[in-house]
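Chemist: Show me the folded form of this:
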Amino acid sequence: MARYTGPKTKIARKFGEPIFGDDKSFEKKNYPPGQHGNNRRRGKKSEYAIQLMEKQKAKYTYGILEKQFRNLFEKANRSKGVTGEVLLQLCESRLDNVVYRMGVSPSRRGARQLVSHRHITVNGEIVNIPSYTLKPGDVVGVREKSKSLEVIENSLANSSSVYEWITWNSEKKEGSFVAVPERIQIPENIKEQLIVELYSK
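Modeler: I've put the predicted structure just below:
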């Protein structure tokens, strides 16, 4: 299964924000990576470079590779809504992202692993496809045999995030994907319009 497995802090430093979650190494070196990272006299970025950077940031944030991301954009482009907003909504509706948002895993990468290792159910059926798109009303839960897993217990104990479009029942270890989130409800710092401009060239 293709996904980015390289150094996370280096990528976070490139974008200047901890896109993979809390990162002690990033806090120590929150300047760009490389030999001249601390020397801020870098040339002005072109419009294309800024758009490309935003696209890369979105891809790394959600753990999606180029081909999948491009397909999501095509799908968003064909829909009736605002393309950039729909693109982010499609990313947010992915099963691995919702598992992460529910607090079952502390990171999207961990959530992806839980899904592919068959620990997660959708409407009572095991689904092991991280990119599975959830529909409003779908119930996402932890498989009965996996409820006592230490990684899941620890993550839920440390999770304090609450999102309006998701409900969570800690006793049953399951929650509902109530609705597709509005752009204003998505906390990610992504300028989706730049991605649309890049792909529309």
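Chemist: hey, let's count contacts and neighbours off CA atoms from now on
Modeler: OK.
Chemist: Helices of the protein, start to end?
Modeler: Chain-ordered helices for the chain, with DSSP state H as the definition, fall at 8-15, 24-28, 47-62, 66-78, 83-92, 95-101, 108-116, 150-158, 192-199.
Chemist: one more, for comparison:
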Amino acid sequence: MARNLDPKCRQCRREGEKLFLKAEKCFTDKCPVERRAYAPGQHGQKSGQRLSGYGTQLREKQKVRRIYGVLERQFRKSFAEANRRKGQTGENLLQLLEGRLDAVAYRMGFGGSRAESRQVVRHNGVLVNGRRVNIPSYTLRPGDVVQLTDTARVQLRTKAALEAAESRGFPEWIEMDVKTGKGVFKAYPQRSELPASIHEGLIVELYSR
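Modeler: Have a look, this model is predicted:
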């Protein structure tokens, strides 16, 4: 299975902002984005670089792909589905990405990062409506119950991730019981509930060329 093997912190520095790919490290002073707030590589510190319209659109698409850990082919399929649905394509795209099982598992605190949450899913550690699902891209529907298996819930790493997520707070579209490791995907998030740093309109423009 294809994977992005680029160093996580290097990906964040390339996009110029925190993508929260390294779990708790992103919330500490050790985060490289704070220490070296410029792009990686020998030309990273050059100032005055201006992107074309296409370059800006491409960077935004790459940023969103990296945030959700989605490869290009998967991303194109999600965009095609978002474009087919009623409503604004950009908002539909973000809702589809947030409705993925690995994304919901991350929001519920099953892992410190989306990569860790995806690993929990792949290792048969998550149940959806009482059935074992090990496909990270599985699309959830509002009302679906997602929970950790007994084996996954007692792991120290999972416990630490749940405690960290509880301390930061859960989003409005998630209802979570940390003690039992069970949550409900209540609804697809509204655009106002998602980060303002994402400019999905640029992605729509890119794929509409």
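Chemist: Got a TM-score for the two of them?
Modeler: Once superposed, chain against chain, the TM-score is 0.96 (TM-score structural alignment, normalised by the length of structure 1); 200 aligned residues with a Cα RMSD of 1.2 Å.
Chemist: In JSON lines: the helices of structure 1, plus mean neighbour count and distance to residue 132 of structure 1.
Modeler: Shown next, in JSON lines, are those (neighbours: other Cα atoms under 10 Å; distance: least, Cα to Cα, whole Å):
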{"stretch": "helix 8-15", "mean neighbour count": "20", "distance to residue 132 of structure 1": "24"}
{"stretch": "helix 24-28", "mean neighbour count": "13", "distance to residue 132 of structure 1": "31"}
{"stretch": "helix 47-62", "mean neighbour count": "18", "distance to residue 132 of structure 1": "13"}
{"stretch": "helix 66-78", "mean neighbour count": "15", "distance to residue 132 of structure 1": "12"}
{"stretch": "helix 83-92", "mean neighbour count": "21", "distance to residue 132 of structure 1": "10"}
{"stretch": "helix 95-101", "mean neighbour count": "24", "distance to residue 132 of structure 1": "5"}
{"stretch": "helix 108-116", "mean neighbour count": "21", "distance to residue 132 of structure 1": "10"}
{"stretch": "helix 150-158", "mean neighbour count": "15", "distance to residue 132 of structure 1": "20"}
{"stretch": "helix 192-199", "mean neighbour count": "18", "distance to residue 132 of structure 1": "22"}
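Chemist: mind putting those in a markdown table, distance to residue 177 of structure 1 included?
Modeler: A markdown table is the format used below for the helices of structure 1 (distance: least, Cα to Cα, whole Å):
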| stretch | distance to residue 177 of structure 1 |
| --- | --- |
| helix 8-15 | 29 |
| helix 24-28 | 32 |
| helix 47-62 | 18 |
| helix 66-78 | 19 |
| helix 83-92 | 10 |
| helix 95-101 | 8 |
| helix 108-116 | 16 |
| helix 150-158 | 17 |
| helix 192-199 | 23 |
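Chemist: Show me what residue 108 of structure 1 aligns to in structure 2.
Modeler: Counting by TM-score structural alignment, residue 108 of structure 1 corresponds to residue 114 in structure 2.
Chemist: how about the helices of structure 1, which one is nearest residue 134 of structure 1?
Modeler: Checking those against residue 134 of structure 1 by Cα to Cα gives helix 95-101 as the closest, at 6.3 Å.
Chemist: Residue 138 of structure 1: which of the helices of structure 1 is closest?
Modeler: helix 95-101 (10.3 Å).
Chemist: Mind reading off the mean deviation between that closest one and structure 2?
Modeler: Its matched residues in structure 2 lie on average 0.4 Å from helix 95-101 of structure 1 after superposition (mean Cα distance after the TM-score superposition for structure 1).
Chemist: sorry, back to before: if we compare the helices of structure 1, which one ends up closest to residue 167 of structure 1?
Modeler: Comparing those under Cα to Cα, the one sitting nearest is helix 95-101, at 10.2 Å.
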